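Participant: Coordinates for the following, if possible.
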Amino acid sequence: MNISYDLLRSYVATDLSPEGVAEALTSIGLETGGIEEVESIPGGLKGLVLGKVLTCVEHENSDHLHVTTVDVGDEEPLQIVCGAPNVAAGKGVVVATIGTVLPAGEESFTIKKGKIRGVESYGMLCSEVEIGVGTDNSGIILLETDSITPGTPAASHYGVSSDYILEVDITPNRVDATSHYGVARDLAAYLTQQTGSVVSAQLPELSASPKAGSCPLPVSVQVPSTLCPRFQGLVIRGLKVGESPKWLRQTLERIGLKPINVVVDVTNFVLHEYGQPLHAYDLSKVGAGLRVKLAEEQKMTLLDKSEGQLSGQDLVIASTDGTPLCVAGVMGGLDSGTTEQTTEIFLEAANFNASSVRKTARRLGLNTDSSFRFERGLDPERTTWALLRAASLILELCPGSSIDGGLFDHYPEPSEPYAVTLDLGYMHRLIGQEIPESDVARILASLEIEVTERQGKLWSLRVPRYRVDVTRPSDVVEEILRIYGYNRIELSGYIHANLSPKGAVDRSYSRKLLLSEQLTGAGFNELLNNSLSSEAYYEGLTSYPAERLVRLVNPLSGELNVMRQTLLFGGLAAISRNLRRQQRSFYYYEWGNCYEAAPEQTKSDATTLAGYRERQTLGLWVAGERVTGSWAHPDEAASPFELKAQVEHIFERLGIALSGIKTSFVERDIFAGPGYAYSTYEGKELVVLGQVHPRLVAAWDIELPVYFASVDWEQINRLAERVKLEAKELAKYPIVKRDLSLLIDSKTTFAELEQAARRAEKKLLRSVSLFDVYEGKNLPAGKKSYALSFYLQDTERTMSDKQIDAIMSKIRKSLEDGFGAELR
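Facilitator: You can find the predicted model right below:
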């Protein structure tokens, strides 16, 4: 939020510099991100002085240039060549001397000594547009010489003023600080603590006073007080709506607002001054009265000329015939706003339910200054001052206007301050240091927290309603501590250690770090994508059907309207983005949650989250070039076998034996062909990998094969939890290797042969490897040749040939019976 330094000091007296104010606010929790100097005229007219043209003659080498001598208060006049048609001797002018920097749109240029058609020029005579004081560009500025003194800075002549804008970051709980007065109130509390004397923030005096009696415009509130706790307003007539005075326009512009007209500008000013939104209705467009009601299913054109679709859950202020004039707490309607033709208004200040405003703003896709404050919860007790402040300014700035009738005030259930009991002993234990009671009392008073009763260490407090975040003793302690000063709390030097053992969550996190280091060391880069996704990605997919998507009720946009079911599309987006930036190698991994909804018939009404599932997932992507531009190795494209190797390295790193994992080919429509799956023998899928379907790849403008693996981290982590590390002596007896060359069916996979061999010999078979594959000439149709190595070891004795032959015979028979394998 932008805070004007000058405006802030109009509410609290302080001689702190802008930097000092920023430091003070940051120390009490209102972090100030930056300070920017702004001037009423861009550039501040630095280097510009007033001068008097002494002589003016035509340039001998030009038919439109003039050579002038100008008195700028120095010992010698300046010779300046000027092309303006209205330059003349005896006139006062504005001179940009050598070295002056003049703005030129978003850029600038520096005045230098130069020659124009052979004549030296030592400056420039300026027009209104060139220095930013007007819009006339037909000639230079001419002033009467009897009203100026040569050499006077132009900034002094034009009354240039400057201010500093502080960028204050407001946390969601501090709605009380979303105004200049709110920030001033906190700064006053800080100054009170620092100086020891009472410093208070002061609001301007109010001059508007409604008459006794009722408001002449009938208003009815037709919703419960929970939706509209308070609604106030008054009628002002005799208006002549025009441009706001200079001070108001400049104030709004400095904090980033665009002036519109005097009525709208006043409501915006009060909003940023006091934090209470207001709205002014043109009475000629209102009709016979106003109704605060729930909307119907209808469309409404808003002030920003956008069209909003209202629902029966949206709170609106409507005319008596039901036409919506304003979306409560969000934005007014285009047909109800004030214009230069407006002569009478109904000025409204109200309090609306925070949740209702938030839902409506999100549904309409709006985020206004008004909704920003209402969504955080405003105090209904603050509406009256804001309403009368705006009325006072309108009456002051619109001579001849007046308040007609009394004040309308619908306030069925007045709010009371929050009652909190503070135990000073609890506070000291929580802080770790005792704070003098006199300091505590002074801080509470400076924060407008009333101490109603003291019973020893127990203090009964009344916290202002505008402090919606201070409702518990711990909240009060936080308020005291931030004003007292976090840096004043001394560290005891005592270190608290947590000796509790690691839990399952800690172990899972440690394994993630371990695997992340392994993948990073293998050349992968980690991705971090948004868990929100687009429903369009899932159209037509059966692997991740659209009916299983978790949809958002109030999506930020059409591209982010569902929770992702898979990590795939985030990786494709990263590959596409980096491919367009001339990258050729893509090795990525990402840890993230995926979400899916159960079919409608399985959902339960018992809890909000019933029927939904969240899965921790690891995604791996391999694409592009594995080796490129190496003098020692020919270029080599990435391969799915690399991805398969990385998946198996994950199992090995976690200590999960591959012999206990079942592999198979599976059909997935996200893959170009059969996918390759790892699963438990109970049928729980652990990993599925394959080449991404060209249709999906083409949608991202990727013109190379992409290989993707989805790892179900929850299932793999459960297997890792069962792994027990045991230390054993190294085997004293050698490993025996035997080879078999087999003729098998072309559809048979190595994984199937390995699993059959392990079933045949569970005790002494250590590993199986494939060292040769042949398909083609001299083999029967539909056949291929596999050459396998079998590694056998007995840890208790040296194996005999008879024992080895018996095992190999058993393995061979298993392969022959199961797959029709023949020895070659």
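Participant: contacts, neighbours, all on C-alpha from now
Facilitator: OK.
Participant: what distance separates the start and the end of stretch 449-469?
Facilitator: By C-alpha to C-alpha, to the nearest Å, the extent of stretch 449-469 from end to end equals 13 Å.
Participant: Show residues contacting that stretch.
Facilitator: For stretch 449-469, contacts defined as C-alpha atoms under 8 Å, 6 or more residues apart in numbering pick out 173-176, 377-379, 381-382, 415-425, 441, 444, 448, 470-471, 475.
Participant: please redo it, this time with the cut-off set to 7 Å
Facilitator: Under the criterion C-alpha atoms under 7 Å, 6 or more residues apart in numbering, residues 173, 176, 377-379, 416-425, 444, 448 lie in contact with stretch 449-469.
Participant: again, but for stretch 12-28
Facilitator: So stretch 12-28 is contacted by 5, 31-32, 164, 184, 187-188, 200-202, 482-483 (C-alpha under 7 Å, 6+ apart).
Participant: buried stuff in that stretch?
Facilitator: For stretch 12-28, the neighbour count (16 or more other C-alpha atoms under 10 Å) marks 12-13, 18, 21-22, 24-25, 27-28 as buried.
Participant: Need the max-distance pair from these.
Facilitator: Pairwise distances across the buried residues of stretch 12-28 peak at 18.8 Å for Ala13 and Ser27 (criterion: C-alpha to C-alpha).
Participant: hang on, Leu234 in a strand?
Facilitator: Yes - applying DSSP: H, G, I helix; E, B strand; the rest coil, one finds Leu234 inside a strand.
Participant: Proceed likewise with the subsequent sequence, for comparison:
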Amino acid sequence: MKISINRLKEFIQLNHTSEEIADMLTQSGLEVEGIEPFESVPGGLKGIVIGEVITCEPHPNADKLSLTTVDIGGEVLPIVCGAPNVAQGQKVVIATVGTTLYPSKGEGFTIKKAKIRGEVSIGMICAEDELGIGENHAGIIVLDTDLPNGTPAAEYFNISSDDVLEIGLTPNRADAASHLGVARDLKAILKTDLTMPSVEAFAVDNNSRPFQVEVEVASDCPRYAGLTVSNIKVGPSPDWLQKYLKCLDLEPINNIVDITNFILHDLGQPLHAFDADKVSGDSIIVKKLDKDTPFITLDDKERKLSGEELMICDESSGLCIAGIFGGKGAGVSESTTSIFLESAYFSPDVIRKGSQHHGLKTDASFRFERGTDPNMPIYALKRAAILIKEIAGGEITSEIIDIYPHPIADFEVHVSYKNIHRLIGKEVDNEEIKSILEHLEIKVVDETEHGFKAIVKPYRVDVNREADIIEEILRIYGFDRVELTEHYKADYLAEHPAKDGNKLQYRLSELMAGFGFHEMITNSLTKPIYGEKSGFLDPVDNVVILNKLSEDLGVMRQSLLFSGLEVLSHNINRRQKDLRFFEFGTVYKKSGEGYQEDKVLSIFLTGDKAAESWLEPSKSMSFPDLFSVVERVLEKLNLPDLEMEITHELPFDYALQLSLGNKMVGKIGLVNDKITRLAEVKQEVFYAELNWDYLLKRSTGLKQYAEISKFPEVRRDLSLVIDREITFDAIRKVAVKAGGKLLKRIGVFDVYQGDKIDKEKKAYALSFYLQDLENTLTDKVIDKTMGRLMQSFENEINALIRK
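Facilitator: Have a look, this model is predicted:
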């Protein structure tokens, strides 16, 4: 669910950063999964200014080009322009050097200093489509403005920006499925006031278009309200409304439909507008139709009714699947002049069944099937009617119809102070408890020294037991304010079996064997000389054997490296040079007054990848071969992404150090030849050593494989020019952050360093694989994700995107 920070500020006064707001909401139970910047024009017109054409002359070497000089406020730029309408004295829009433009069609590009037919051009005079603010490419934009030269173009075009929160809404928090709902939580957290949009301007103009409404199944439709608005003009929505919808990833349709969508996301109340002239007999009947009745929905599909879904009908046929999807017959179009506006409360059960039967998941059904506020329909109806009059004109031509025979009562919950303190695990002051509940709009009545009765409004469908009230108190009070005791414990409803380390080790051994590796088991006793001459093991930490069998077996090993190298040496001396070994073994060292034991997984690669063959020349083992094996091991253990850092410390020539949660868990690299010579190995050895105990602790068990998604994966490629010291891991982190849940994986298919680019730079050709597990990706979503990736690469690692 997407929430606009700017819109939240219309409900509640906020002097906090977007990150602080996100943190407050997450701590209170509304987990913010990400913060996405929104700009009404891609790039926000950064680097684009207003200028004035000082001179304009024909280009000496091109008939259709002009040489201009443009004042951009304290600086005059020579610019070659190909637009036919450029002229001296015009106020124009200039993209300065270094600015990235995001045109209406095609990919973005960066303005550079250039020579065009022998003449220097520093900047660009822009057309509408080049800025992404329109489709016109007939000529440059000519402004009628008194703004001084050099003024940012964003000021003239009123470019707005916003931060959009992506909230992972849990099914029980239906009340928070709107800006109002989120603002209510912030009100309780900050103990401040909430401002509701006024509906005092609502007034019925006349009663010239009354409608008759009949509800045949009151149990499925406890409340149904509506009114008519006539003499409206359907057309595009104003700029502010279109920007609001776009920041929530909604496509503006027309002013009437856009207003109903605005109310849904603003207040959490779905509305539906019918073309009143297409409603037979000016009558609305809420009922069920016979099974297998055909019904054509707004997407032009004919659907067979189950007979169990609730339908909105007129005297002759069905108009809408109630709370789920509108029908084609009575939808609002450009020719609509009168509407009947519906605002209702439907039973969650009937909406859920209808939605599942037809496989339709809409913004309206999402809210109705979880439970909306039965006290909201009239307020939302008035608010929508006011907006329709302001935006689409017209007049309200009926009284509000409100069929609500059995009002839904507030929940009454008896709460004990003793139980509050027991379940929270701390004694919270009674006055603070009452203050929290008051700011959550939960009344406290009939209070005694032992407890009270809580009156909960029905929009909080998830708060109807004592435990629910206590949960509300705790999430606003703050989980982090409850101190852990020395002997804390937790109750649980189901057992969580401990991870079986032996089973995981066995499964990984199978995996390694499948990669062509042999398992080895080596002696835990080793030579003291390895600690003395290696340069990376401290002899002081050696665990010395008191009754040595020999000097060669005088200490316990601190690393699996040397025992493994001895195995390699033994095999190489017998002409077996292409080797792949692994070992699960224990290492030992002194720790204060005692000793420390750690279980380690070691992996060795040396020699050629495959035996000599006439089919292809032999290739030596390389670092990527070892890294790919380690990557599969970590993937099998279902571990999160690890931090990676390049190191050149012994025993390696070069290596990657892997960290998880600020703890070093392993290293992968090429063993230094000084180390290999100690074990009499004379060929390159690639070695990985992983802390098996810690990996086992952090593993969530063997990776579980899911059914392949029925929605296709999409690949997009980018070429980046970056500084040579920037690693692929740094690129991957930026991509994962910007790509969100749609980005499934990243690949590198080319790397270039040469004379065609700066010697301090390198070029990466990257492939990005996008997939939505619930929907087919549209070009709009793909382009938006790739735009976000490109912008992040430019801002965070100073990348140049090669077009």
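Participant: Mind giving me the ChimeraX command for buried ones among the contacts of stretch 449-469 of structure 1?
Facilitator: Remark: buried members of the contacts of stretch 449-469 of structure 1, expressed as a ChimeraX selection using 16+ other C-alpha under 10 Å:
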select :176,377,378,379,417,418,419,420,421,422,423,424,444
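Participant: what span of structure 2 lines up against the helix or strand harbouring Asp805 of structure 1?
Facilitator: Using DSSP states H and E, Asp805 of structure 1 sits in helix 801-819. Using TM-score structural alignment, helix 801-819 of structure 1 lines up with nothing in structure 2.
Participant: contacting residues around the following helix or strand past that helix?
Facilitator: Remark: after helix 801-819 of structure 1, the chain's next helix or strand is strand 822-823, criterion DSSP H and E. Applying C-alpha under 7 Å, 6+ apart, the external contacts of strand 822-823 of structure 1 come out as 741-744, 816.
Participant: filter the residues you listed to the buried ones?
Facilitator: Buried members of the contacts of strand 822-823 of structure 1, scored by 16+ other C-alpha under 10 Å, are 741-744, 816.
Participant: all helices for the stretch 651-800 of structure 1, in order.
Facilitator: All helices of the stretch 651-800 of structure 1, identified by DSSP state H, counting those that start in this stretch, fall at 694-699, 713-722, 750-760.
Participant: Run through the strands of the stretch 101-250 of structure 1 in chain order.
Facilitator: Under the criterion DSSP state E, counting those that start in this stretch, the stretch 101-250 of structure 1 contains strands at 101-104, 107-110, 114-116, 119-121, 123-125, 162-168, 219-221, 230-237.
Participant: Which one of those lies nearest to Leu393 of structure 1?
Facilitator: Set against Leu393 of structure 1 and scored by C-alpha to C-alpha, those come closest in strand 230-237, at 11.8 Å.
Participant: hmm, back to that, select only the buried ones of the contacts of stretch 12-28 of structure 1 in PyMOL?
Facilitator: Only the buried entries of the contacts of stretch 12-28 of structure 1 go into this PyMOL selection, using 16+ other C-alpha under 10 Å:
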select buried, resi 5+31+32+164+184+187+188+200+201+483
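Participant: Reformat the contacts of stretch 12-28 of structure 1 as TSV; add distance to Ala88 of structure 1.
Facilitator: TSV is the format used below for these (distance: C-alpha to C-alpha, whole Å):
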residue	distance to Ala88 of structure 1
Tyr5	43
Glu31	55
Thr32	51
Tyr164	40
Ala184	52
Leu187	55
Ala188	56
Ser200	57
Ala201	54
Gln202	53
Arg482	65
Ile483	63
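Participant: nearest to Ile236 of structure 1, of the contacts of stretch 12-28 of structure 1?
Facilitator: For the contacts of stretch 12-28 of structure 1, the nearest to Ile236 of structure 1 is Gln202 (26.6 Å; C-alpha to C-alpha).
Participant: aligned partner of that closest one in structure 2?
Facilitator: Under the alignment (TM-score structural alignment), Gln202 of structure 1 maps onto Met196 of structure 2.
Participant: same thing with His428 of structure 1?
Facilitator: In structure 2, the residue paired with His428 of structure 1 according to TM-score structural alignment is His421.
Participant: residue contacts, that match?
Facilitator: With contact taken as C-alpha under 7 Å, 6+ apart, His421 of structure 2 is in contact with 427-428.
Participant: Can you tell me the SS state at it?
Facilitator: Classification of His421 of structure 2 using three-state DSSP returns helix.
Participant: And for Asp598 of structure 2?
Facilitator: Of the three states, Asp598 of structure 2 takes strand according to three-state DSSP.
Participant: And Met300 of structure 1, by the same measure?
Facilitator: Following three-state DSSP, Met300 of structure 1 is assigned to strand.
Participant: Tell me the spacing between it and Gly308 of structure 1.
Facilitator: Distance from Met300 of structure 1 to Gly308 of structure 1, by C-alpha to C-alpha: 5 Å.
Participant: neighbour count winner among these two?
Facilitator: Under the criterion of other C-alpha atoms under 10 Å, the comparison of Met300 of structure 1 against Gly308 puts Met300 first, with 20 against 17.
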